[in-house]
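Visitor: Sharing a model prediction with you, sequence too.
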Amino acid sequence: MPLPQYPIQVLLTGATGFVGGAALASFVEREDYKAGKVKITCVVRGAQRAKVIREKYGVEVLEADLDAVEKIQEAASKTDVILHTANADHPPSTRAMLAGLKARFEKTGIQGIFIHSSGTGALTDNAKGEFADPKMSVLPTASLEQVPLSVSSFQDRDCADIRAIPTTYAHRESDDAIMNASIEGYVRAHIVMPPLIYGRGRGPYSRTSVQIPALIRAALKLKQSIYLGKGLPMWNGVHVQDLVNLYFVLLDDALSGSPKAKTGLDCFYFCATDEYQWLELATELGKRLHAKGAIPTPEPRTLKPEEVDGALGAWSDFAYGSNSRSVSGKAFDLGWTPLHPTGTNGLFESIDAEYEAVLEEGQDEKPKVHEDEMKRAVGA
């Protein structure tokens, strides 16, 4: 199958967001971009933001939001590579991108490369802070008594368990469409499923993620670090730059002429480097904020039911009280080397920098969530 010709045409979504901004900042530092072998077009919503992205990075900009599906399909039909970081739960734009890549394949015979940023929200259960389960049930609405215990986590060397998660659950509709396009053959797809993402972003706008900043703001508001229920569920984390570096590992592999990264039915990639329980994270956050004099006690406490919405916002059970545990396999097989492993400069060590970011952004900012994503996650 023929490879794209230079310059490689890249369509990037989410450039004004936390992950996409970090990806764009890293992309323009690459030697292939500096040598003119890559041309980047960013999908950006709003004239002012489009102007900033264009002037700061010198890239092309398509001024559109994800609902502008005709514009997005047309842009995708002229694209070699799509790096989609904007929203894992917007199936119309995903289908538009795939339609554009399919039209291009039928015209040129060149297989498009689609790297999609999904998430391990697709693995979450309904624990509501009450229990730890190394691997959640694939039935998100199961009661505690119905959730089977397992001795293993989700893993990605065999993706059957991931594919078995209903397509009505978080991220799964877009993921499934991309996987099926890859099976059909006009797209070489890689669906990256990050867990909690931490660290400081590098883009011009959103430079913090969702969960840790929200927990910090809640602690400052309530004068104590908090958790949901018993705080027992388990999650993973990954630094934003390690996530971005995995995108490039997959991109370089796809463009190598002899790719090794799996696609099709096994196109899913985990990238967890940290593991924690919510109570453990709340305890560490309490110690660090107390040491700074930001809260009067280092001890965390559980949230009262009437405090939950005001402290963490809607959909808190999904984002802060569930189990979502994954084991990275294929990424390491390809040579991905995270720079922020647990125990050195990993998740807990990021709390101090994220506290400073919260102060910069404002303590009263609301948690960053996609309402459509959260509704899909709980089947609303």
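Guide: Okay, I see it.
Visitor: From now on I want contacts and neighbour counts done on CA atoms only, so please keep to that.
Guide: Noted.
Visitor: A strand includes Phe114, no?
Guide: Yes. The assignment for Phe114 (DSSP: H, G, I helix; E, B strand; the rest coil) places it in a strand.
Visitor: contacting residues for it?
Guide: Residues near Phe114 by Cα atoms under 8 Å, 6 or more residues apart in numbering: Val81, Ile82, Leu83, His84, Ile178, Val187, Arg188, Ala189, His190.
Visitor: I'd guessed Glu299 sits against Gly286; true?
Guide: Yes. Here Glu299 reaches Gly286: they are 6.0 Å apart, a contact under Cα atoms under 8 Å.
Visitor: Look at these two and report which has more neighbours.
Guide: Gly286 (26 against 16; other Cα atoms under 10 Å).
Visitor: In terms of helices and strands, where is the more buried one?
Guide: In the assignment (DSSP states H and E), Gly286 maps to helix 278-291.
Visitor: another structure for you, compare them:
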Amino acid sequence: MAGKKILLTGATGYIGGTVLSTLLNSEAESITGAAISVLVRGEHQAGVLKDKGLTTIDFKGFGDDDALREAASEHDVVINTASGFEDGFAASLIRGLAERKNALGVDVHYIHTSGTTNYANSPTLNLYPGYNADLVSDKATAQVVSTLRHLNEQTPYAQRTTDLAVLSVGKETGVRTHIITMPMLFGFGTGFFRKLTGQLPILMGEALREKQMWIVGDGTGVKQHVHIEDGAAVYELVLRRVFEGLEVPSGEEGVIFVENGEHRWNEAGEAIAEVGRRLGVLDTEQVRRLSLEEAGKALGIEDINYVEAAYAST
């Protein structure tokens, strides 16, 4: 639809870059007719994106409230892939969209990127007594939101706190919010900058350095996964339906889970070890088991709660 304006944050990242390239290559007329702006920091990155025909908007950081609100107020849709761990950042973008809604009387939408560690269990630290990471379905919206609130009351987690802020501020301002909840990602990104995700590539790098693969804990945790291009296609689908006036769940009904398979940590570790040994870059197919503290030290992560959620949970 001609005249629609999209603001994308995180365009230089793995998810955001792939979402951007997906939108730029979209065949949907409602998307090809829209103008895309990107929020960036750094002259080099801005220059590359300008060369691609994009409008770049400079900002100083996640706490740059005035600049964020102003940028969002000039767009119909904001897609935030920059960070799911900054509740103030998300709130500023939503409030900026609300200014546009109030000034022009138009519908505005905020598409947020989150992750499944929001619903992870705590097998070692036992941060959520009695919670076993039972199946949570985005078709059961009351269950999704109550789970977010219940877990965060027991142990606050920044990404979960941000999801709850998105729901709260969206409801308060009348901005339609959609939270796309990603599991573990894999595959090469198609953006202009970062091509690799974290987690498994990070562990592969550690394995190459030490000549042996390691995982955190006993490896029985189950992780769902999706290829990055399939994940990016969900953003395109949501955006197309928004622009074409089709129904898209929003608010507490708009928490969308993305996945197309699952694996256990030990399965991933053993597969990497086997391939690494076969290629001659690892000395052994044996997989070491590290404690949370050992893994945190190796990864340079002080937050042991996050190490458990990201590298050992279900």
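Guide: Structure's in. What do you need? Source: prediction; values computed, not measured.
Visitor: before we move on, the earlier item: tell me roughly how far the helix holding Gly286 of structure 1 lies from structure 2 on average.
Guide: Superposed on structure 2, helix 278-291 of structure 1 shows a mean distance of 1.1 Å to its aligned residues (mean Cα distance after the TM-score superposition for structure 1).
Visitor: which helices and strands does that helix pack with?
Guide: With contacts taken as 3 or more Cα pairs under 8 Å, 6 or more residues apart in numbering; DSSP states H and E, helix 278-291 of structure 1 sits against strand 226-227, helix 351-361.
Visitor: of all those, which lies closest to Leu149 of structure 1?
Guide: strand 226-227 (22.7 Å; Cα to Cα).
Visitor: Could you give the residue range in structure 2 aligned to the closest one?
Guide: Aligned using TM-score structural alignment, strand 226-227 of structure 1 spans residues 214-215 in structure 2.
Visitor: Just give me the mean distance for that stretch relative to structure 1.
Guide: After superposition onto structure 1, the mean distance of stretch 214-215 of structure 2 to its aligned counterpart is 1.3 Å, using mean Cα distance after the TM-score superposition for structure 1.
Visitor: what residues does that stretch touch?
Guide: The contact list for stretch 214-215 of structure 2 (Cα under 8 Å, 6+ apart) reads Leu203, Glu206, Ala207, Trp265, Asn266, Gly269, Val287, Arg288, Arg289, Leu290, Tyr311.
Visitor: Quick one: buried ones out of those residues?
Guide: Buried by 16 or more other Cα atoms under 10 Å: Leu203, Glu206, Ala207, Trp265, Asn266, Gly269, Val287, Arg289, Tyr311, out of these.
Visitor: one step back: now structure 2: which of the contacts of Phe114 of structure 1 match?
Guide: Mapped onto structure 2 and checked by both residues aligned by TM-score structural alignment, their matches' Cα atoms under 8 Å, the contacts of Phe114 of structure 1 keep the contacts Val81, Ile82, Leu83, His84, Val187, Arg188, Ala189, His190.
Visitor: Identify the residue range in structure 1 corresponding to stretch 38-46 of structure 2.
Guide: Per TM-score structural alignment, the counterpart of stretch 38-46 of structure 2 in structure 1 is residues 42-50.
Visitor: Please work out which residues outside that stretch touch it.
Guide: Residues contacting stretch 42-50 of structure 1 (Cα under 8 Å, 6+ apart): 11-16, 59-65.
Visitor: re earlier: as JSON lines, the buried ones among the contacts of stretch 214-215 of structure 2 with distance to Gln224 of structure 2 would be great.
Guide: Shown next, in JSON lines, are those (distance: Cα to Cα, whole Å):
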{"residue": "Leu203", "distance to Gln224 of structure 2": "17"}
{"residue": "Glu206", "distance to Gln224 of structure 2": "22"}
{"residue": "Ala207", "distance to Gln224 of structure 2": "22"}
{"residue": "Trp265", "distance to Gln224 of structure 2": "10"}
{"residue": "Asn266", "distance to Gln224 of structure 2": "14"}
{"residue": "Gly269", "distance to Gln224 of structure 2": "15"}
{"residue": "Val287", "distance to Gln224 of structure 2": "21"}
{"residue": "Arg289", "distance to Gln224 of structure 2": "21"}
{"residue": "Tyr311", "distance to Gln224 of structure 2": "12"}
